[in-house]
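Student: Build the 3D model from these lines:
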Amino acid sequence: MTEIQTPRLLLRRWHEDDLVPMAEINADPEVMQWIGDGSVRDLEQTAEDIERWEEEWDEEGFGLFAVELLASGELAGFVGLSVPAFLPEVLPAVEIGWRLGRQFWGQGYASEAAHASLEFALQDRGLDRVISITRTGHEASENVMRKLGMELERQTTHPVYGLPLSIYAIDLTQYEA
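Tutor: Here you go, the predicted structure:
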């Protein structure tokens, strides 16, 4: 079982009791405003998401970690790696992404967890390049990307929703520099 511990967080595979807190995060319109078309997700959709994330772990050897606060055991959301199949123009690629509950914003958790996931991707899983995709103008996510050492590679449009996207990237040589 793959786990990563940072000073304040435990990044781990998903447990059955993560469903309700993750569904609460996915049901928050402020959390979801920058994701896809901005629609919230219900309990059933969240269960399908978690099942798909776990399948990606089994198939790819990486995936989205559940992010747990060490101090309280609370589920803060997710961070980790996925194949961005929704955007064929960037494939083959592995994306690092995150989604945290609003009460966990502004405390450095996304950066802390994303840094650990990036290290996992490049050093443990042997990837030589990682991208991150966000809706253009989502400053909080773009700030995390820049803190990871990622640079804006290009801009494009979401193939389904027609929304502008920014694609950041980092390769192993940039990471090691």
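Student: switch to C-alpha atoms for all contacts and neighbour counts from now on
Tutor: Will do.
Student: where along this protein do the strands fall?
Tutor: Secondary structure of the chain (DSSP state E): strands at 4-5, 9-12, 64-69, 75-82, 95-100, 129-135, 151-157, 164-171.
Student: Going along the chain, name the helices of the chain.
Tutor: For the chain, the helices defined by DSSP state H cover 19-26, 29-32, 43-60, 109-119, 139-147, 172-176.
Student: Name the surrounding residues that touch the last one.
Tutor: By Cα atoms under 8 Å, 6 or more residues apart in numbering, the residues outside helix 172-176 that reach it are 122, 127, 128, 129, 149.
Student: And stretch 40-49, by the same measure?
Tutor: Residues from elsewhere that reach stretch 40-49, judged by Cα under 8 Å, 6+ apart: 19, 20, 22, 23, 26, 27, 28, 29, 32.
Student: Got a quick PyMOL command for the buried subset of the residues you listed?
Tutor: In PyMOL, a selection of the buried entries from these looks like this (16 or more other Cα atoms under 10 Å):
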select buried, resi 19+22+23+26+27+28+32
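Student: this one next, for a side-by-side:
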Amino acid sequence: MPEKIAPTTLTTARLLLRPPTEADIEPLLEMNTDPDVMRYIGDGNVGPADRESTAGIVARARQGWAENGYGMLSVITRDGGEYAGWVTLAVPRFLPQILPAVEIGWRFRRAFWGRGYATEAAMPLLDHAFAVVGLDRVVSIRHPDNERSGRVMEKLGLRYAEDAVVPSHGQSVVVLAITREQHLERSRQD
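Tutor: Got it, this is the predicted structure:
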């Protein structure tokens, strides 16, 4: 992996993926306190419910880029400039049985579900993970009932790797994975 990779900005036909800013705190807080959005996250409870803890998420996201050369990017619609959610590369420390690993994940505000944004945002970050960061393998983790995320993972080319249990709360999860070689082969076919 390269020594230093600056926080990156990526674009797609409809989206801008950029490092999180203070302007993202309020919509991120709204998203993390929506029970429908948080249904399959962790133990299903809503996330940080105040502005201070949400600001901490933004600060840690910036720090992650500095320390690892990858991290969270805010997903902004290009047509309206709205915060739709985020996409990230992160070490899934909550699931030690699969470490070492880097996970690709996403979360979107409910108003932006069903538009293909998760796949559109995750694909260039997956490209970045292999081409720029130099990872050999990327995983993605989902609740067994989260079929929407499962479909996104399949569209990205991730395939079943193993079942696991999150030690902190006993939730079963499904781990999918893709290697750099599989990703390159898939890209050549597209």
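Student: Overlay them and tell me the TM-score.
Tutor: In this superposition the chains share a TM-score of 0.97, using TM-score structural alignment, normalised by the length of the first structure; 177 aligned residues with a Cα RMSD of 0.9 Å.
Student: coming back round to it: redo the helices of the first structure as TSV? Include distance to residue 157 of the first structure.
Tutor: Output for the helices of the first structure, formatted as TSV (distance: least, Cα to Cα, whole Å):
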stretch	distance to residue 157 of the first structure
helix 19-26	23
helix 29-32	18
helix 43-60	23
helix 109-119	24
helix 139-147	16
helix 172-176	26
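Student: And those: which comes nearest residue 82 of the first structure?
Tutor: Smallest distance to residue 82 of the first structure across these (Cα to Cα): 7.4 Å, for helix 43-60.
Student: burial count for the residue nearest to residue 74 of the second structure when sequence neighbours are not counted?
Tutor: Closest residue to residue 74 of the second structure apart from its sequence neighbours, by Cα to Cα, 6 or more residues apart in numbering: residue 86 at 4.4 Å. Residues lying near residue 86 of the second structure (other Cα atoms under 10 Å) number 24.
Student: Please name the residues that touch residue 86 of the second structure.
Tutor: Residues counted as contacts of residue 86 of the second structure (Cα under 8 Å, 6+ apart) are 72, 73, 74, 75, 106, 107, 108.
Student: Surely residue 126 of the second structure and residue 104 touch.
Tutor: Yes. Counting by Cα atoms under 8 Å, residue 126 of the second structure touches residue 104, with 7.3 Å between them.
Student: residues shared between the contacts of the two?
Tutor: Common neighbours of residue 126 of the second structure and residue 104, using Cα under 8 Å, 6+ apart, are residue 138.
Student: Closest to the centroid, which residue in the second structure?
Tutor: In the second structure, the C-alpha nearest the mean C-alpha coordinate belongs to residue 105, at 2.2 Å (Cα atoms, centre = their mean).
Student: how much space is there between the equivalent of that one over in the first structure and residue 113 of the first structure?
Tutor: Alignment note: residue 105 of the second structure maps to residue 97 in the first structure; criterion TM-score structural alignment. Going from residue 97 of the first structure to residue 113 of the first structure by Cα to Cα, to the nearest Å gives 10 Å.
Student: cool, and residue 145 of the first structure?
Tutor: Residue 145 of the first structure sits 12 Å away from residue 113 of the first structure, going by Cα to Cα.
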